[in-house]
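S.K.: Pasted the sequence and its predicted model underneath.
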Amino acid sequence: MTADVPVTYDSCAHIEGPFFHGTRYEVAVGVDLVPGRGSNFQAGRISNHVYFAAALETAVWGAELSTALAGDEHRGYVYLVEPTGPFEDDPNVTNKRFPGNPTRSYRTRHALRVVGEVTDWQGHDPEVLQGMLDSLARLRAEGRDIIED
C-alpha cells in the first residue's frame, strides 16, 4: 500500500487529465471558468476557487447535484477543461469524506479553460440522485454542509 501524497499548488504537475467540470450552466468552448462566481452548491455564496476532477463520475455528480439543487429541470453539463495554473486537492472531499482523493477532485484559484463538452455521460438513477440530495439536506439541517473555500 502506498501512502497518499497530497496534491498542492507546489506539487500538482504529476496529475494528468483529462479533467472535467460539472455544472448547471451552459458555456461555450474557449470560455475560461474563473473564481469569484456564484457557488453551484450554496445559494448566495461566491466561490474563491473553481472545482474540477480527473474522474468523469465526479463531474457527473457535480452537474446533476448543482442542477437539482437549483431546481432546474435539465440534467446539467459536463465539460472537458484544462487548468491554466496550479491546483490542489479539494479539501471538501479529500480526507474529510474519503481517505486520500479517490474522487480525483481538485480546485484552483486560476481559470479553467473549457476545451470541449462531454455529451454522452450517463446520469444516476433518480432514486440514487434523490438519496444524495437527501444526504446533503441532512448535512445542511445539521449545519454540517460547510464548504471550505
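M.R.: Arrived safely, thanks for sending. For clarity, every value in this text was computed on a predicted model and none was experimentally measured. Numbering: from 1, shown residues only.
S.K.: contacts and neighbour counts: CA atoms only from here.
M.R.: Fine.
S.K.: what about E82, neighbour count?
M.R.: Summarising burial for E82: neighbours were counted as other Cα atoms under 10 Å, giving 20.
S.K.: Wait, it touches L112, no?
M.R.: Yes - between E82 and L112 a contact is recorded at 5.4 Å, counting by Cα atoms under 8 Å.
S.K.: What are the contacting residues of stretch 130-146?
M.R.: Contact partners of stretch 130-146, identified using Cα atoms under 8 Å, 6 or more residues apart in numbering, comprise L65, L69.
S.K.: and it, which residues are buried?
M.R.: Along stretch 130-146, these residues count as buried under the neighbour rule (16 or more other Cα atoms under 10 Å): L133, L136.
S.K.: try this one next to it:
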Amino acid sequence: MAVILVTVRALAEGRRSDRRPRDVRWRVAAAAAVCALCVAFAPPARAGLAPAEPCPSGWVCGWTGPDYTGVASFVSQDMPSYPETTAYVGFNGGASVWSSAGTWRRDGRLWGRCVTVYSGTEYRGQSRTIRPDQGIARLPASFGNVRSNRFHTCRLS
C-alpha cells in the first residue's frame, strides 16, 4: 500500500514539473498504479460457487440448470441408473451437481464420502469424482447428463 502511495505521489510531482498533462509515460504509470490498487483490495478468489439452496447433509444433489439452479433432485445411495421420473430430473436432465456426503476424522486424517458420477448407466461412460462439500457448477456438454452414481470412501488429507 505504501509503495502505491509513493508511486502515485512521485507521478503527481513528476507531472507538475513536466507540465505535459498528456505525457504517455505518466498515463501508463498512473494506470499501473490504479490497477495495483484494485488488485490489492480485490476479494480473494473462491474455490467454487456453493449452491444458494444447500444440498442436505449426507446427500448428493443434481440441478437441471447450471450453477445449481432449476429443479433439484437428491440421492443418498448408489444408483446404477436413475428412473425416468420427475424425482430424478436433476440428474437425468442435470447440468450441475453438488456433494454434501460428509467427512470425518480417523487416525489423525480427514476422510470423506466421495461420489463418482457417470454419464452412462451401470457406472459406465465418462466419470467425475466429487469430494464432500464440492461440486461441478457446469457439467461439460461432452459429459452429457448424470446417469448413475457410486459412493466411496476417500482420503481428503
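M.R.: Yes, it's here. Please read these numbers as outputs of a predicted model, since none were measured by experiment.
S.K.: Please state their TM-score.
M.R.: Once superposed, the chains reach a TM-score of 0.24 (TM-score structural alignment, normalised by the length of the first structure), with 61 aligned residues with a Cα RMSD of 5.0 Å.
S.K.: picking that back up, any common contacting residues for E82 and L112 of the first structure?
M.R.: Joint contacts of E82 of the first structure and L112 (Cα under 8 Å, 6+ apart) do not exist.
S.K.: Whichever helix or strand C114 of the second structure is part of: what's the following helix or strand?
M.R.: C114 of the second structure is part of strand 109-118, with elements assigned from DSSP states H and E. Remark: after strand 109-118 of the second structure, the chain's next helix or strand is strand 127-130, criterion DSSP H and E.
S.K.: counting contacts, what elements does that next one pack onto?
M.R.: strand 109-118 (3 or more Cα pairs under 8 Å, 6 or more residues apart in numbering; DSSP states H and E).
S.K.: so what does the strand it packs on touch, helix or strand wise?
M.R.: Contact here means 3+ Cα pairs under 8 Å, 6+ apart; on that basis strand 109-118 of the second structure packs against strand 103-106, strand 127-130, strand 148-155.
S.K.: now the angle from that strand to strand 148-155?
M.R.: Using axes from the mean of the first three to the mean of the last three Cα atoms, to 10 degrees, the direction of strand 109-118 of the second structure lies 160 degrees away from that of strand 148-155.
S.K.: Strand 109-118 of the second structure: which residues count as buried?
M.R.: By neighbour count on 16+ other Cα under 10 Å, the buried set for strand 109-118 of the second structure is W111, G112, R113, C114, V115, T116, V117, Y118.
S.K.: same question, stretch 25-38 of the second structure
M.R.: Those would be W26, A30, A33, for stretch 25-38 of the second structure by 16+ other Cα under 10 Å.
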